[in-house]
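Chemist: coordinates for the following, if possible.
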Amino acid sequence: MNIKRVMIVGTMIVAMSFGGTTWGKPAAAAAAAPVAKWSTSTNVADKDELLEALNQSSDEDLYEALYDGKSLHDIAVENGGNIDSVIHLQVAQLTQQLDARLASGSITLEQYTAQKAELSELVTQSVLTSFD
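Modeler: Just a heads-up that it's a prediction; the model follows:
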C-alpha cells in the first residue's frame, strides 16, 4: 500500500468531513457510524465555508490539490484564500464535536479539557502538513 496515497486520502477525508459527515450530527448519530462517511448533501453551508476560506470553486478542485500532496495552507496561499479562516472553522467544528461528546457522557470533563487545549495546535499543524 502506498503510504503517500493513504496520507492524502486521510487528509482529504478530514478536510471534507467538515463539509457534511458527523460534525453537525448529534453524538449518538456520530457514535453509531463506525467509519467516516463521505457526504456532500448535508451541512452544505459548512462545506461552502471551507471552500470559501480556501478560495476553491469546487470539491473536485480541493480533492485534486490534496491528492497532488498540497497542504491546506498551500492551497489557500495559491488561491488567495484565508488560512486563518480555515483554522478557525476547523477548531470551531471540532469544539462542537467535543461539546457534544461531553454532553453525551462519552468523554469526561478532564478528557474534554485536555483535548480542547490541544485543538488549535493540532489543527494548525494539520493545515500546514503537505504530503509531497
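Chemist: contacts, neighbours, all on C-alpha from now
Modeler: Fine.
Chemist: relative to residue 49, how far out is residue 69?
Modeler: From residue 69 over to residue 49 the distance is 22 Å, taken as Cα to Cα, to the nearest Å.
Chemist: tell me which of these two has more neighbours.
Modeler: Neighbour count, other Cα atoms under 10 Å: between residue 69 and residue 49, residue 69 has more, with 19 against 16.
Chemist: please verify my assumption that residue 119 contacts residue 92.
Modeler: No. Look at residue 119 against residue 92 with Cα atoms under 8 Å: they stay out of range, at 9.3 Å.
Chemist: before we compare anything, build this one as well:
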Amino acid sequence: MINSKRMFMIAALSAAISLGGLMPDRASASPLPVKAKEAGLQSSVPSEAEETLFVRVLGADSAEEVKDALYNGSSLADIASSNSADIDQLIQLQVAQLALQLQERLQAGSISQAQFEAQLAELHEIVASSVFAQYA
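Modeler: Prediction:
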C-alpha cells in the first residue's frame, strides 16, 4: 500500500511534468542535476514533440485548451473522455515519461537501485489515480 504523502508527491510530479510542457512561454529551471548532464543524459523537461504527443493523446486541439480545462477543474481523464481519447494510452505515456526520469535519476546517482525499483513499481497506480484527480 502506498502512503498518502508519497502518492501525493508522485501525483504532483506527474501533473507537473504534464503541465510543465504545456507552458513553454514561462521560464523554468532544468530539473536535471549537473552529474546527469555530465553523464550525457537527456533532460526530462518535456520537449515540443512530447508536448504535442501529450496534447494529441488527450485528443485536444492545443496545449492552451488543456491548460484551460485543467484550470477550470477538469481532470486529464475528463479532457480525454470529452475528446473520445483513450485514457489508458494517456496513462501509458505518463508512466513512460516518469520511468525515463527515474532512470535518469538512477544513472545520475541521485537514487539507489532499490529506490528506483520501489518507485517504478508504484508508477502505474499513482499515475492512474492522478489522471482522474482534479487540481483546481
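Chemist: what's the TM-score here?
Modeler: TM-score for the superposed chains, counting by TM-score structural alignment, normalised by the length of the first structure: 0.72, backed by 113 aligned residues with a Cα RMSD of 3.0 Å.
Chemist: who's more crowded, residue 119 and residue 92 of the first structure?
Modeler: Using other Cα under 10 Å as the criterion, residue 119 of the first structure and residue 92 rank with residue 119 on top: 17 against 14.
Chemist: what is the equivalent residue in the second structure for that one?
Modeler: By TM-score structural alignment, residue 119 of the first structure lines up with residue 123 in the second structure.
Chemist: ok, the closest residue to that match other than its chain neighbours - contacts?
Modeler: Among residues not flanking residue 123 of the second structure along the chain, residue 95 sits closest, at 6.2 Å (Cα to Cα, 6 or more residues apart in numbering). By Cα atoms under 8 Å, 6 or more residues apart in numbering, the residues touching residue 95 of the second structure are 123-124, 127.
Chemist: which of the residues you listed lies closest to residue 19 of the second structure?
Modeler: Set against residue 19 of the second structure, the nearest of those by Cα to Cα is residue 127 (13.7 Å).
Chemist: tell me the SS of the closest one?
Modeler: helix (DSSP: H, G, I helix; E, B strand; the rest coil).
Chemist: re earlier: of the contacts of residue 95 of the second structure, which stay in contact in the first structure?
Modeler: Shared with the first structure under both residues aligned by TM-score structural alignment, their matches' Cα atoms under 8 Å, the contacts from the contacts of residue 95 of the second structure are 123-124, 127.
Chemist: against the second structure, where does stretch 49-66 of the first structure fall?
Modeler: Mapped onto the second structure using TM-score structural alignment, stretch 49-66 of the first structure covers residues 53-70.
Chemist: grab the longest helix from the second structure for me.
Modeler: When the second structure is parsed with DSSP state H, its longest helix is helix 87-108.
Chemist: what stretch of the first structure does it fall on?
Modeler: Going by TM-score structural alignment: helix 87-108 of the second structure matches residues 83-104.
Chemist: superposed on the second structure, what's the mean shift for the matching stretch?
Modeler: Compared with the second structure after the fit, stretch 83-104 of the first structure shows a mean deviation of 0.6 Å (mean Cα distance after the TM-score superposition for the first structure).
Chemist: would you quantify the distance from residue 69 of the second structure to residue 82 of the second structure?
Modeler: Separation of residue 69 of the second structure from residue 82 of the second structure (Cα to Cα): 11 Å.
Chemist: err, residue 119 of the second structure, not the other one
Modeler: 31 Å.
Chemist: kindly report the same for residue 128 of the second structure.
Modeler: Residue 128 of the second structure sits 18 Å away from residue 82 of the second structure, going by Cα to Cα.
Chemist: next one: residue 106 of the second structure
Modeler: Going from residue 106 of the second structure to residue 82 of the second structure by Cα to Cα gives 37 Å.
Chemist: the more surrounded of these two?
Modeler: More neighbours surround residue 106 than the other of residue 106 of the second structure and residue 82, with 18 against 12 (other Cα under 10 Å).
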